[in-house]
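J.: no sequence on this one, just coordinates:
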């Protein structure tokens, strides 16, 4: 039985991962769980799955959990904060770590898990965006497999099975276009957080949903794809596909194109990553045939400049993608808090990028230093 540690068990990916486990009994045991602030749901998960180690973001929540679990028939070690994340990521009994927390906070525990020799099921795209070169070097050094969980990268991974990577001409990432793909620039000036959080196809956390609305999420996925599949940015394209049925495609040198299709349900890529190379029968819904019209369009880089910013940052490389990622995180949080307009998100990210002089990084500490600088700079600009 696979022993799994989950970073972010109460988030969207974490909850769906536990649904996959429920639908495939006696295959995976969650032995360590880490959560953020949702202590009530986390308590339910802990009582149901009985992990050996748990962690919460804040000390007071960890103490509350300790009180609630007093007298529980199984001993459970409880920790908190960044040290707790590291403890869950490196838990000795876990052979696989699912990184499902959002943002650059996932960097340090992912590095720790790699150094501990864990297989990584990667749902934290910011890890490869900010430090892709370092992460892939460490994975090779420690002989660790990184299994992509994002639906687009899972699709590419599936299309590449049995293929020679030298025969790949380009990767084609699909994007739904978000809820505002047909809105004019004038209409987009009035977008509120509630509007941006209403994604037409996917159920996701707040930050990634806003990123999908700005198309920054697709830009981050472009950078992630560059590192996962060792391919040039010139050979990565994005196409708008509103139905989200084709999750991504691979074009080969002979002109053939392989596409991976399925319902827009994250349980499918989660299950593929956790059970690879097996394909187990789960409870995710299936496509109903005929599936209807599938449409495709070029992204509008003028109305959605975030996508272009990501390509720019990726091509510059060095510490620029880390700065892009940190500035975007802060800008999105400011938008959700009502401190920033929707259309100001990419403008703010672009300003911070313009002020940054990228340098080659040699360690995780170098990345975190630039991450911190970008976050402070955003706060200074917002005021």
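T.: Right, received. Where do you want to start? Values in this document were obtained by computation on a predicted structure and should not be read as measured data. Numbering: from 1, shown residues only.

J.: Could you use CA atoms for every contact and neighbour count after this?
T.: Fine.

J.: and residue 171, what helix or strand is that in?
T.: Counting by DSSP states H and E, the element that carries residue 171 is strand 168-175.

J.: Helix or strand next in line after that strand, which one?
T.: Toward the C-terminus, strand 168-175 is succeeded by helix 185-188 as the next helix or strand (DSSP H and E).

J.: ok, structure two:
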């Protein structure tokens, strides 16, 4: 099958970005037109020399200057900072942007890419968590497709392919691995260190997402993202330890359609890039004989109460999802630095959510101001917890 796609990859040196490039390596019809990273100068130089994009960005401006020197023997344009990231996201020759940067920093370049009429392969869930009401309207206005890359949202998207009327959907069943601490109680998590939380049982992800998976924050973010992608807030989380059923859709007649596959992010990445077509993929076959049973459990929202906070944010809407996300970003940063406890992550989110008043229909300016305020509250929480 002949296939051609010209893409820009935001976050090319991260987990999703490097796997996107693996797929491009496999299918020569996928041309990398632009790529960005934050500061991993050695890896992005190697990537740039292999894939020969027109533009490369490092948001770390100091290292961008060094990269420009390193790539001086090529025709590749090196840009830097937030402006460079937006230039990468709106690259003229790209038709699709893979948004694989981590955190709320992915919101603005995604918005600019949509305005430039680029289809979005969305791996940055914070874009919809914080700005879903803006992003989805813009996508509709510009005739842009938002194609989910997260394995769970891709599974839902695939399960809905035969559904002609969304009123037939009863609810979404969003699966979660449960992370490394499934079955533990709060008293067992008091002395957890970053290296403990980074031991995910099934998935190879970046540090931030792995920590969020362990606290169930990541699942909370996915619940909020699913609302915008699929137009419903009737979303139930089920802990599925085997990570084989990536998510399910339950219909009004109580029938359930699920998407199954090996725990491999390349499949949802590739599907977002090749949709509506499916192309062959090597070395990710699902061997059912290795899974004699598939289990499903209710999440423990007493121990991992960040998930309950996420549902509260979903219900309240407005600016509350931004508060939840930004407080978590700051709290995970502090936890990774050893400045707050593991349980302090959820406590910090709760504090920020209780202190910041809701804004019903936030503007981009409201989102950025709230992001700053939520982080300030978490940093204050860190200092208070030391007293």
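T.: In hand now; what should we look at? As the structure is a prediction and not an experimental result, all values here were calculated from the model.

J.: In structure 2, what residue spans correspond to strands?
T.: 5-10, 30-37, 55-58, 77-80, 96-99, 119-122, 146-148, 169-176, 235-239, 245-251, 256-260 (DSSP state E).

J.: okay, those strands in a markdown table with distance to residue 289 of structure 2 next?
T.: A markdown table is the format used below for the strands of structure 2 (distance: least, Cα to Cα, whole Å):
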| stretch | distance to residue 289 of structure 2 |
| --- | --- |
| strand 5-10 | 36 |
| strand 30-37 | 34 |
| strand 55-58 | 44 |
| strand 77-80 | 49 |
| strand 96-99 | 34 |
| strand 119-122 | 33 |
| strand 146-148 | 29 |
| strand 169-176 | 21 |
| strand 235-239 | 21 |
| strand 245-251 | 15 |
| strand 256-260 | 14 |
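
J.: can you tell which of these is closest to residue 137 of structure 2?
T.: Set against residue 137 of structure 2 and scored by Cα to Cα, the strands of structure 2 come closest in strand 146-148, at 11.2 Å.

J.: gap between the closest one and the chain center?
T.: Distance, stretch centre to chain centre, for strand 146-148 of structure 2: 11 Å (Cα atoms, centre = their mean, to the nearest Å).

J.: And that strand against structure 1, how far off on average?
T.: Superposing on structure 1 and averaging over aligned pairs (mean Cα distance after the TM-score superposition for structure 1), strand 146-148 of structure 2 comes out at 0.2 Å.

J.: what does that strand contact?
T.: Outside strand 146-148 of structure 2, the residues that touch it by Cα atoms under 8 Å, 6 or more residues apart in numbering are 119, 120, 121, 122, 123, 139, 154, 157, 229, 268, 272.

J.: which one is the first one nearest to, not counting chain neighbours?
T.: Across the structure, with Cα to Cα, 6 or more residues apart in numbering as the measure, the residue nearest residue 119 of structure 2 apart from its sequence neighbours is residue 96 (4.6 Å).

J.: From residue 14 of structure 2, how far out is that neighbour?
T.: Distance from residue 96 of structure 2 to residue 14 of structure 2, counting by Cα to Cα, to the nearest Å: 18 Å.

J.: So if I had to pick from the two, which one is more boxed in?
T.: Per other Cα atoms under 10 Å, whichever of residue 96 of structure 2 and residue 14 has more neighbours is residue 96, with 29 against 20.

J.: separation between the more buried one and residue 253 of structure 2?
T.: 37 Å.

J.: And residue 226 of structure 2, by the same measure?
T.: 21 Å.

J.: go on, residue 284 of structure 2?
T.: Residue 284 of structure 2 sits 33 Å away from residue 253 of structure 2, going by Cα to Cα.

J.: the more surrounded of those two?
T.: Higher neighbour count among residue 284 of structure 2 and residue 253: residue 284, with 13 against 9, using other Cα under 10 Å.

J.: If anything else comes up later, I'll come back, but that's it for now.
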